[in-house]
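In: Task: produce atomic coordinates for the following.
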Amino acid sequence: MIEAGQTAPDFTLPRDGGTDVTLSSLKGGPVVLYFYPRDDTPGCTTEANDFTAMLPDFTAAGATVIGVSKDTVSKHEKFIAKHDLGVILVSDAEGDLCETYGTWVEKNMYGKKSMGIQRATVLIDAEGVVARVWPKVKVAGHSAEVLEAVKAL
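Out: Reported below is the predicted structural model:
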């Protein structure tokens, strides 16, 4: 997994609304990248709703919040519409960003091993350097913890 102090690998990925997001174009303000397994599942919905609820606070702190999964843009758009989400969701359909950031991992559920996205968050500072990494995120209270880290930058 990527570590604090490293330069955040750049990316350009499609987002909801038919445009792209390029990380390097967001320099000048912090970026919160949160990786999640799949749209419209209980934990992922809670996490997206929590970040959306706190989005005014993240925006006031100058931060951009971006959710990353392998779901398609059209699935993201349905997820956003269904839950009235305010965060940006990008589609890493090929999994390249997940691989680069180290969130594509082997999981073991009920004794069955499979590959999937590990829920994780990466805070990138205004200069494009990884400031903090939260691997294996537990959703409850996570967005508030990330907001405090953003404010501390």
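In: all contacts plus neighbour counts: C-alpha atoms, from now on.
Out: Fine.
In: three-state assignment of Thr121?
Out: Recorded secondary structure, Thr121: strand (DSSP: H, G, I helix; E, B strand; the rest coil).
In: Which residue comes closest to it once chain neighbours are left out?
Out: Tyr34 (4.2 Å; C-alpha to C-alpha, 6 or more residues apart in numbering).
In: can I assume the one you found is in contact with Ile66?
Out: Yes: Tyr34 lies in contact with Ile66 (C-alpha atoms under 8 Å); the separation is 6.3 Å.
In: OK, contacts around the residue nearest to Thr121?
Out: 65-68, 119-122 (C-alpha atoms under 8 Å, 6 or more residues apart in numbering).
In: Let's compare: structure for the following, please.
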Amino acid sequence: MKIEQIRSKLEHQELPDNFIYPTSFDAYLLAHPTAGNELEPWGITADPESNARCSAQYGLPLVKFAQAWHEDMIACFIAGTGDNPKVVVLNPWAQTLVDNEWRETGQVLEELPNFDAWLEWARNSELVALYAEDRTQRDG
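Out: Next up is the predicted model:
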């Protein structure tokens, strides 16, 4: 997805009161017009429905900004934690057996102080390294 499409989606979604995207997030989008091939499988995204569902599920005002495609992970800003909001990495599809029934309970995978810390975490993750290796082999 190109930067213009992402910006349009980001600007037109309903956000929690007083939430603004951190300047480091905007700077990243400007510096990576194709929205981060370097972070594959992570992709920058906006999803108002996911914001509402995850906010209700976790009891926090969340703004989804990235998803690891085919890996059951999303990254969200936690609204209300300042101009440089905290980030939480979630598996909202995780299930737990409760009273002999599987229920979507979600799982917090990582909590990070801000977008820059998430970016460093993602870049240094084994998952991104594996995808980069696959891309190198695939592209020759």
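In: Superposing both, give me the TM-score.
Out: TM-score for the superposed chains, counting by TM-score structural alignment, normalised by the length of structure 2: 0.37, backed by 82 aligned residues with a C-alpha RMSD of 4.2 Å.
In: hang on, the earlier thing: turn the contacts of Tyr34 of structure 1 into a markdown table, including neighbour count and distance to Leu13 of structure 1.
Out: Formatted as a markdown table, the contacts of Tyr34 of structure 1 follow (neighbours: other C-alpha atoms under 10 Å; distance: C-alpha to C-alpha, whole Å):
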| residue | neighbour count | distance to Leu13 of structure 1 |
| --- | --- | --- |
| Val65 | 19 | 14 |
| Ile66 | 21 | 11 |
| Gly67 | 21 | 11 |
| Val68 | 28 | 9 |
| Arg119 | 23 | 19 |
| Ala120 | 22 | 18 |
| Thr121 | 25 | 17 |
| Val122 | 22 | 17 |
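In: tell me the two of the residues you listed that are most distant?
Out: By the measure C-alpha to C-alpha, Val65 and Arg119 form the most distant pair in the contacts of Tyr34 of structure 1, at 15.0 Å.
In: before we move on, which element is the residue nearest to Thr121 of structure 1 in?
Out: Taking DSSP states H and E as the criterion, Tyr34 of structure 1 maps to strand 31-35.
In: Next secondary structure after that strand?
Out: Next helix or strand after strand 31-35 of structure 1 toward the C-terminus (DSSP H and E): helix 42-53.
In: Counting by contacts, list what the helix or strand just after that following helix packs against.
Out: Per DSSP H and E, the first helix or strand lying C-terminal to helix 42-53 of structure 1 is helix 55-60. Where contact means 3 or more C-alpha pairs under 8 Å, 6 or more residues apart in numbering; DSSP states H and E, helix 55-60 of structure 1 is packed against strand 64-69, helix 142-152.
In: If anything else comes up later, I'll come back, but that's it for now.
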